[in-house]
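Q: whatever this is, show me its structure:
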Amino acid sequence: MEALLLFIILFACLLSGYPVAFVLAGVSILFGYLFFGEDLLRLIPLRIYGTMSNQILLAVPLFVYMGVMLEKSGIAERLLNTMSLLLGKVRGGLALSVILVGAMLAASTGIVGATVVTMGLLSLPVMLSKGYKPEVATGVIASSGTLGQIIPPSIVLILLGSVMNISVGDLFVAAVLPGLLLVTLYMLFILFMAAWKPAYVPKISKKELVRFKQGSTWKGIIRAFVLPFTLVLSVLGSIFAGIASPTEAAGVGAMMATLLTLMERKLSFGVMKAVMKETTYLTSMVFIILVGATAFGLVFREVEGDKVFIDFIQSVELSPYAFLAVVLIAVFIAGFFIDFIEIIFIFIPVVTPIFQMYDMDLLWVAILISINLQTSFLTPPFGFSLFYLKGVAPEGVTTAHLYRGILPYIIIQLFLMACIILFPELVTWLPSMSG
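A: Next up, the predicted model:
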């Protein structure tokens, strides 16, 4: 009854609209004090300091800094322009370019909001001016912008690794193949649209292609690709080669992003100030939620909520796959209302012991949850990526355009999840090969 009461009070306070971090911490501390007295209040700071001293979490501010700095460098804009004109002869080449650049930014930043806003500002007006149907343009941008949820280095994977006690390096390796498959499925859908509804995905005109070839050199084209690849190689290459831990690689990425911005002559005091301010804001948001979630987790365990939950699951005799389905559906629905950070810190610590009881591969479960969280980012009516894109969309692009355009990509992601459930080797093969 105590565990149930804690959940009811917490859920009611969350629905009130009060900040999640303060709800988690405030309700947990008050509840713990009422039922366990001052002893629990002495224990909470020790638990919080123990959690915050986890070196893996140091990668969060470093990767956030790297993503924000890269956004200021202008590299994404040049990469998008170059790739779209290189694929200009292909029908739907601009949409294919958006997907590829979105994947590149995902592998460079891992920050969904920054990627969606950047791609929306750069490519949405261009796609609309070239004759793309609004639904097609918005769907491509929103879906490719959320690839940072699954393609490493991903903040989602770092937080999942910390909460589920899994190697972040293993998670990064395991996510590579599903991430590449998702990019491939997106591109195949665009090619299908080009064959089925050619008017929706037009080609770039011959005049523009001629103008591009006259104004471009191989040196400029190579430069557009080399700088992002250098950043990705320095981060992921050092992790996969075993040279650096994810935290150390995040430091390398932060330094490389700063150097690339300097090479582009975009680094200034104003840019550094803006990057530091945004990094501090995003990092503080993550960690204050983590503090509240740590207090909640401690109190939840003190009232034996995890034991009650396990006993309930055993009493209803759910099979492992039935329980997995329940968790994925619950996370998917929760993604309509709250951010992925809160979902990871509230839901995942509760269900992880059940997965361990069923002897399920936590690496495989974590990848499924990350793709599921990515899907919830896109799902109407509360998909966060849709809100990000609507905020920078030009006049004439309606919410209905966003909702209709994103549906095919949600289906694609659900299809990928089904494939991973049926064929776990899609996740486990690469980590086993890398040792």
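
Q: please make it C-alpha for all contacts and neighbour counts, starting now.
A: Fine.

Q: the chain: strands as residue ranges?
A: Taking DSSP state E as the criterion, the chain carries no strands.

Q: tell me, how many residues neighbour residue 82?
A: Burial of residue 82 is recorded as 21 neighbouring residues (other C-alpha atoms under 10 Å).

Q: that one contacts residue 223, correct?
A: No. Residue 82 lies out of contact with residue 223 (C-alpha atoms under 8 Å); the separation is 10.0 Å.

Q: need the contact partners of stretch 334-345.
A: By C-alpha atoms under 8 Å, 6 or more residues apart in numbering, the residues outside stretch 334-345 that reach it are 20, 156, 159-160, 163, 286, 289-290, 293-294, 331, 373, 376-377, 379-383.

Q: what about the helices in the stretch 301-435 of the chain?
A: When secondary structure is read from DSSP state H, counting those that start in this stretch, the stretch 301-435 of the chain shows helices at 305-316, 320-334, 340-346, 348-357, 362-378, 384-392, 399-422, 425-434.

Q: need the ones you listed in a markdown table with distance to residue 30, can you?
A: As requested, the helices of the stretch 301-435 of the chain are arranged in a markdown table below (distance: least, C-alpha to C-alpha, whole Å):
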| stretch | distance to residue 30 |
| --- | --- |
| helix 305-316 | 17 |
| helix 320-334 | 25 |
| helix 340-346 | 18 |
| helix 348-357 | 20 |
| helix 362-378 | 30 |
| helix 384-392 | 31 |
| helix 399-422 | 40 |
| helix 425-434 | 42 |
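
Q: now the second one, please; I'll put the structures next to each other:
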Amino acid sequence: MTDPQVALMMLGIFIILVFLGFPIAFTLMAMGIGFGYYAYYDPSRMWRAYNRLTEDADGWTSFTTWIEGFYNNRIFDLFVNQTYTVMSNEVLTAVPLFLFMGYVVERANIVDRLFTTLNIAAKGMPGSMGVAALVTCALFATSTGIVGAVVTLMGLLALPAMLKARYDTSFASGIICAGGTLGILIPPSIMLIVYAAASGVSIVRLYAAALYPSLVLVGLYLTYIIGRSILQPSVAPKPTKEEVPDVPFAQLAWMLLTSIFPLAFLILAVLGSILFGLATPTEAASIGALGGMVLATAYRAMSYEKLRESVYLTVRTTAMVCWLFVGSYTFSSVFSYLGGEHLISEFVMGFELTPFQFLILAQLIIFLLGWPLEWSEIIIIFVPIFLPLLPLFGVDPLFFGILVALNLQTSFLTPPMAMSAYYLKGIAPPAVQLSHIFKGVMPYLGMVFICMFLMYEFPGLVFSLPDAIYGTR
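A: Alright, predicted model coming up:
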């Protein structure tokens, strides 16, 4: 068996183990070290150790000599170096800080105030409660980037209110599921930080490039909610005064000032300082984490228990991401050393695909991978397989990254493995069936594909803002 065939076997075994439910990070590390021992095996080193073993009469010394010979393989040096590389990666330093900001904001009761205020402010619009729920999701997702947290919290807060207001169950469920996934795309997205670390693309350019597509996607969602509410009023009846009371203008202005402005200011301060070069992503994330604590304290929602829980969740999620990087770096290094990357490149080039066909194929694979895998696993493990192919087809990795971020919206919305639907079902009233939620998310899948098509037809949506701020590359 040739080395490239061993590499393909390595990839095949990994995919089988993932579907069997093995922990992905540790599976990557184990397979990387196991196959790497074969890839970097040097018989001369083992032979020298064996000679020393046979010449040494002392039992303990013989044992330590054998251990030394066993570990005399470059895969262990590679594993240690890759671990250190992840630990010293300046881009990844922003991940725990943004996570901490999100977890603190989640526990600060800010979202409750935000939804209530927007619901009152938008009561004259068609589908006003749905509009308020989506805008709240978008703002909350921007500050957290954690899909499960946004869908769960909004499901507890907005779904009962919409159902009480006689909203169609599928319509209400679809709004929350779709809005909850926006944090993957809208800056300061943690997913884009992870993609920047995996691809070497500038994170500030990624944030700038993601801004217009995210606004387009939110605009499509709002257009659908308002349009369907006008064409089919029964799915989103106008709220009564008991459901949404009239509030004097001065009181409404004060509610807007105290609920929307602080969170919007925090988001704009963090994002603006990154985009305009006033701070690095890590420095901006530090300010965001501190700002989240200040907001929670100002809203009298900060406590030792909530702080401890936020720190614990931050450490747990960060450890998962970083160990995935360690495993992925080790696995991909061995895979490439064995010739697997070259074999895949030759295989794909053999089809003589156009750049558009390549993008369709790559996005289809990522779309299918989104069913069994989390976005972090797709970005860290599988996206690097496509990255060496991008120059061959003339695809900019910046454009590819935003396209992937859009595509990963679908991984949370596509039945039967739509994770956002399961998050919502877990906390929804018993009358809300999974079939209702699946029915509600389907229109948003179509809008994601429309946004991807618009991106391809009008690349300026991606490139115009980063080029205007930072210049063309």
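
Q: once they're superposed, tell me the TM-score.
A: Counting by TM-score structural alignment, normalised by the length of structure 1, the TM-score of this superposition works out to 0.97. Behind it: 435 aligned residues with a C-alpha RMSD of 1.4 Å.

Q: hmm, back to that, just the helices of the stretch 301-435 of structure 1: most buried one?
A: Mean neighbours per residue, mean count of other C-alpha atoms under 10 Å, is largest over the helices of the stretch 301-435 of structure 1 for helix 362-378, with a mean of 24.

Q: neighbouring contacts of stretch 269-284 of structure 2?
A: 90-91, 93-94, 97, 187-188, 203-205, 207-208, 285, 287-288, 469.

Q: which stretch of structure 1 lines up against that stretch?
A: The alignment of stretch 269-284 of structure 2 onto structure 1 (TM-score structural alignment) spans residues 234-249.

Q: residues contacting the residue nearest in space to the middle of structure 1?
A: When structure 1 is reduced to its mean C-alpha position, the closest residue under C-alpha atoms, centre = their mean turns out to be residue 149, at 2.2 Å. Contacts for residue 149 of structure 1 (C-alpha under 8 Å, 6+ apart) come out as 106, 110-112, 155-157, 370-371, 373-374.

Q: for residue 208 of structure 1, which of the helices of the stretch 301-435 of structure 1 is the nearest?
A: Closest to residue 208 of structure 1 of the helices of the stretch 301-435 of structure 1 is helix 384-392 (C-alpha to C-alpha; 25.7 Å).

Q: what are the boundaries of the helices in the stretch 101-250 of structure 1?
A: Applying DSSP H, counting those that start in this stretch to the stretch 101-250 of structure 1 gives helices spanning 112-129, 134-145, 155-164, 168-196, 206-215, 218-232, 238-240, 246-263.

Q: quick check: the third one compared with structure 2, mean distance?
A: With the two structures superposed, helix 155-164 of structure 1 lies on average 0.8 Å from its match in structure 2, counting by mean C-alpha distance after the TM-score superposition for structure 1.

Q: read off where that helix ends up in structure 2.
A: Aligned by TM-score structural alignment, helix 155-164 of structure 1 falls on residues 190-199 of structure 2.

Q: type out the PyMOL command that picks the buried ones from the contacts of stretch 334-345 of structure 1.
A: Of the contacts of stretch 334-345 of structure 1, the buried ones go into a single PyMOL selection, burial set by 16 or more other C-alpha atoms under 10 Å:
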select buried, resi 20+156+159+160+163+286+289+290+293+294+331+373+376+377+379+380+383
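
Q: narrow the contacts of stretch 269-284 of structure 2 to those that are buried.
A: Going by neighbour count (16+ other C-alpha under 10 Å), those have 91, 93-94, 97, 187-188, 203-205, 207-208, 285, 287-288 buried.

Q: state the distance from the counterpart of residue 223 of structure 1 in structure 2 to residue 113 of structure 2.
A: Under the alignment by TM-score structural alignment, residue 223 of structure 1 pairs with residue 258 in structure 2. Look at residue 258 of structure 2 and residue 113 of structure 2: by C-alpha to C-alpha, to the nearest Å, they are 9 Å apart.

Q: and residue 182 of structure 2, by the same measure?
A: From residue 182 of structure 2 over to residue 113 of structure 2 (counting by C-alpha to C-alpha), the distance is 20 Å.

Q: quick check on the two: which one has the bigger neighbour count.
A: The residue with more neighbours, out of residue 182 of structure 2 and residue 113, is residue 182; 29 against 17, by other C-alpha under 10 Å.

Q: hmm, the more buried one is touching residue 138, no?
A: Yes. Because the distance of 6.1 Å satisfies C-alpha under 8 Å, residue 182 of structure 2 is recorded as touching residue 138.

Q: and stretch 273-286 of structure 1, how far out from the chain's middle?
A: Using C-alpha atoms, centre = their mean, to the nearest Å, we find the averaged C-alpha position of stretch 273-286 of structure 1 to lie 17 Å away from the chain's own average C-alpha position.

Q: run through who's touching that stretch.
A: Taking C-alpha under 8 Å, 6+ apart as the criterion, the residues outside stretch 273-286 of structure 1 that touch it are 60-61, 64-65, 68-69, 341.

Q: if we use 6 Å, what do you get?
A: Contact partners of stretch 273-286 of structure 1, identified using C-alpha atoms under 6 Å, 6 or more residues apart in numbering, comprise 61, 64-65, 68.

Q: just the buried ones from these?
A: Buried members of the contacts of stretch 273-286 of structure 1, scored by 16+ other C-alpha under 10 Å, are 61, 64-65, 68.

Q: nearest residue to residue 97 of structure 2 other than its sequence neighbours?
A: Spatial nearest neighbour of residue 97 of structure 2, excluding adjacent residues (C-alpha to C-alpha, 6 or more residues apart in numbering): residue 285 at 5.3 Å.

Q: I figured the one you found was touching residue 98, is that so?
A: Yes. With contact defined as C-alpha atoms under 6 Å, residue 285 of structure 2 counts as touching residue 98 (5.4 Å).

Q: how much space between the residue mapped onto residue 340 of structure 2 from structure 1 and residue 342 of structure 1?
A: The alignment partner of residue 340 of structure 2 in structure 1, by TM-score structural alignment, is residue 305. Shown here: residue 305 of structure 1 relative to residue 342 of structure 1, a distance of 18 Å by C-alpha to C-alpha.
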